[in-house]
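**Q** would you be able to build a 3D model of this:
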Amino acid sequence: MTLLFEPLKIRGITLPNRIVIPPMCQYSATDGFAGAWHMVQYGRFAVGGAGAVILEATAVSPEGRITHGDIGIWSDEHAASLAPIAAFLRSQGCVPAIQLGHAGRKASMQRPWNGNGPLNESDFARGDTPWAIVAPSAIPQGEGHLMPAALDDAGLARLREAFAEAARRADAAGFDIVEVHGAHGYLLHSFLSPLTNHRNDGYGGTAEGRMRFPLEVAQAVRAAFPAHKPVFYRLSVVDGADGGRPEEESVAFAAALKAAGIDVLDCSSGGITGSSTAARVRRSYGFQVPFAERIRRETGMATMAVGLIVDAHQAEAVLAEGKADLVAIGREALENPNWPLHALAALTGTRHDQRRWPTQHGWWLDVRDSALEQLGPYRG
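**A** A predicted model of the protein is given here:
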């Protein structure tokens, strides 16, 4: 068997393979509640053979939503809308996971396909009105964007508890992994970066000060989530902007997260200014894998690699060469939800293996294959 399809045990949870569907926002919720779209969106990845599926950035408080379409977990009722999704993922042999986040100064925005900028009159006409936002410092995302309020001590305490309570709700809803969203310019990332954190108290200034609140949140989530279940952390390893923090700070932060009991670092980049894809990193196949490799090598922390991993043999090589412990397959899985099953066929030569494919699909596909073998190739 290939490394890609070897099980991986993290604490008391075993992933059946090393393929993880990472969080990809759908902006399709109503008042923070998940619906039929989310069940179909995530369920198809489980049917397609992923080892774990991480639900999109899920707001720990109402003001922490990126858009009006974000899902939330700030109440028991919101968690209840997520529970059927977790149950279905598990029924397919997939580990259900969820990302917990707060958008910070990048909250109260348009859905990407409606402009991806500040809410305006056309959004107001749809009922999408703005709300007050918060950040480490009163620095807006850009011209025309809302001015965030700088968080005071009471606000920091409130959000620490919001993340912890979200982790407790995620467990009650049936999720076996939570991931803390600390990347792409959202709240926790904006504490780390000197570009967005101009505080002069214990939560700013030095690298250690800027790391303090994200680390406290990670510790709070770890304490709130059951000890036998893993906690991941998604980190922008580089800011991707002039004046941003050096990569060495991320290595030090990863070491601190590991000491705090965080199990896996999900290694991304960019987003501190502009969109989450605006990192000044040259895009190529596997362009963010070196971040996962360095963190893993220098801290001994398990990592997940992400970023234009598109091919089964490429994914296998990432693992075989010791660059990461897991691979995240995002937009490729949107294009082909059966990517894991096709990767298995590519690496092992098996087709529609009944041990991997859902019986409801594999049986019919075997019948189809038998017919095609008799007919030979289609020639038009």
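
**Q** from now on I want contacts and neighbour counts done on CA atoms only, so please keep to that.
**A** Fine.

**Q** residues touching stretch 195-205, excluding its own?
**A** By Cα atoms under 8 Å, 6 or more residues apart in numbering, the residues outside stretch 195-205 that reach it are 136-137, 139, 190-191, 194, 209-213, 243-244, 272.

**Q** what's the spacing between it and its chain's center?
**A** Computed by Cα atoms, centre = their mean, to the nearest Å, the separation of stretch 195-205 from the middle of its chain amounts to 26 Å.

**Q** buried stuff in that stretch?
**A** By neighbour count on 16 or more other Cα atoms under 10 Å, the buried set for stretch 195-205 is 195-199, 203-205.

**Q** let's see this one next, to set against the first:
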Amino acid sequence: MTIVREVKPSDDAKPSNVVSYYTPEQPIPAGTFIPPEDNPNQQPPGLFKPIQIGNMTIQNRVGVSPMCIFSADSQFEATPFHLVHYGSIAVRGPGIVIVESTAVSPEGGLSPHDLGLWNDNQAEKLRPIVDFIHSQSQKCAIQLCHAGRKASGQPLFLHLEQLADESVGGWPESVVGPSPIEFRPNGNLVRPRELTTSEIKRIVQDFGKAAKRAVDIGFDAVEIHGAHGYLINQFCSELSNQRTDEYGGSFENRIRFALEVIDEVKKSINNESIPIFLSVCASDNSLDKKGWVVEDTMKLVDHVIGHGVQLLDISSGGNCYNSISRSRLNDDHTLPPHVEIARKVKRHVGNKAVVACVGKLERDPVFTNKCIEDGDFDLALIGTPFLKNPGTVWNIADQLGVRWMRYRFSLS
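**A** I've put the predicted structure just below:
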């Protein structure tokens, strides 16, 4: 008796068509919640529900916050290190990876080892990173920045607030700001030269050109850095802006630079499918009456949403050397540093914008998940834990009892 076995084609691991080398196609992004077969109606916890940002959808509410790693070469270009760094995180399931602060102008870097995006060569060195992330069916954004008076510093792993002079590739003679006010009186950073109106217009255009380069090489979103005491933040706050022209004085004048940057980025991108993010310094965390406060932020966010910003990345501090810890300013000292302020912003803007929160959110995933489910904010941006463990999303899933996430890897 002959037994005839029906022969069927074997399953095939299809290659991704995004990159030239072999990597398996990922039809479902890692980090996607899939209900178990025995409970197909099971709902994911808030942190693992998809969210739409403009026309872009991401599979969960855990994002990688932009983190400066001060590892670019002397031309401010990305190296294979950056591909390994971002690629190792992206394959393990965050909803979006935001690439670190990237200078839009030659004088705008935080350090001589920042990434830059003011020329096409710098853009092309970033392309392999974007392509790899897309080959894993994941999303990525880039944070565009001008450091203003805090430019030309040493990488923070060498020194905190130490000037990088010409001997190490710095540019102290080219450091600029809204006003000639140094970050720390008698400190190690230089007193900036006050920007002229024409120079301000040029930097606005630099933001737009960098945004276009970012989109041209495939980034899914662009974040404008308006926090941490860098140039946009410097213009907004009276602590660093004492101009008497159309960019200083009144609240409307001080936010003018920020709005012009947003408008230029939007015009340069010219693509409604690419959302614009803005990192916001919600407060200078200063006791000085001239400092930027939460009430200023509430007015600012109304303006920026009207100009096309779709995600608000809430942070604080960094614009004055003697700022107070955010936790000391919170009404509830048990909260992570920015939860209370993100909650206020979210209640103010409602569904007009996505609100992201930062600051030690990984320490208590159950609490962070409750914040998401209660509508306190929409997206948890986590930074340094991903440096310690690229699989931080997996750890959060485990602590929330999520066992049916889609992973690329399995244990043998």
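
**Q** picking up where we left off before, which of the contacts of stretch 195-205 of the first structure count as buried?
**A** Among the contacts of stretch 195-205 of the first structure, the ones that count as buried by 16+ other Cα under 10 Å are 136-137, 139, 190-191, 194, 209-213, 244, 272.

**Q** per the alignment, residue 138 of the second structure corresponds to what in the first structure?
**A** In the first structure, the residue matched to residue 138 of the second structure (TM-score structural alignment) is residue 94.

**Q** OK, contacts around the closest residue to residue 145 of the first structure other than its chain neighbours?
**A** Nearest non-adjacent residue to residue 145 of the first structure, counting by Cα to Cα, 6 or more residues apart in numbering: residue 118, 5.5 Å away. Residue 118 of the first structure sits next to 108-110, 144-146 when contact means Cα under 8 Å, 6+ apart.

**Q** at 10 Å instead, please
**A** Going by Cα atoms under 10 Å, 6 or more residues apart in numbering, residue 118 of the first structure touches 67, 106-111, 130, 141-146.

**Q** and the gap between it and residue 309 of the first structure?
**A** Using Cα to Cα, to the nearest Å, residue 118 of the first structure is found at 32 Å from residue 309 of the first structure.

**Q** please apply the same query to residue 35 of the first structure.
**A** Going from residue 35 of the first structure to residue 309 of the first structure by Cα to Cα gives 29 Å.

**Q** comparing these two, which shows the higher neighbour count?
**A** Counted by other Cα atoms under 10 Å, residue 35 of the first structure and residue 309 do not tie: residue 309 has more neighbours, with 23 against 16.

**Q** quick one: map that one onto the second structure.
**A** That one, residue 309 of the first structure, aligns with residue 361 by TM-score structural alignment.

**Q** show me where the second structure has its helices.
**A** Remark: helices assigned in the second structure by DSSP state H are 80-90, 120-135, 197-216, 231-236, 251-254, 256-269, 294-306, 326-329, 339-349, 365-374, 384-388, 392-399.

**Q** just those helices: most buried one?
**A** Comparing the helices of the second structure by mean neighbour count (mean count of other Cα atoms under 10 Å), helix 231-236 comes out on top with a mean of 29.

**Q** the first structure: matching residues for that one?
**A** Counting by TM-score structural alignment, helix 231-236 of the second structure falls onto residues 187-192 of the first structure.

**Q** how close does the matching stretch sit to the second structure?
**A** Its aligned residues in the second structure lie a mean 0.3 Å from stretch 187-192 of the first structure after superposition (mean Cα distance after the TM-score superposition for the first structure).

**Q** isn't residue 342 of the second structure up against residue 357?
**A** Yes - assessed by Cα atoms under 10 Å, residue 342 of the second structure is found in contact with residue 357 at 5.9 Å.

**Q** what do the two both touch?
**A** Contact criterion Cα under 10 Å, 6+ apart; residues shared by residue 342 of the second structure and residue 357: 312-315, 376-378.
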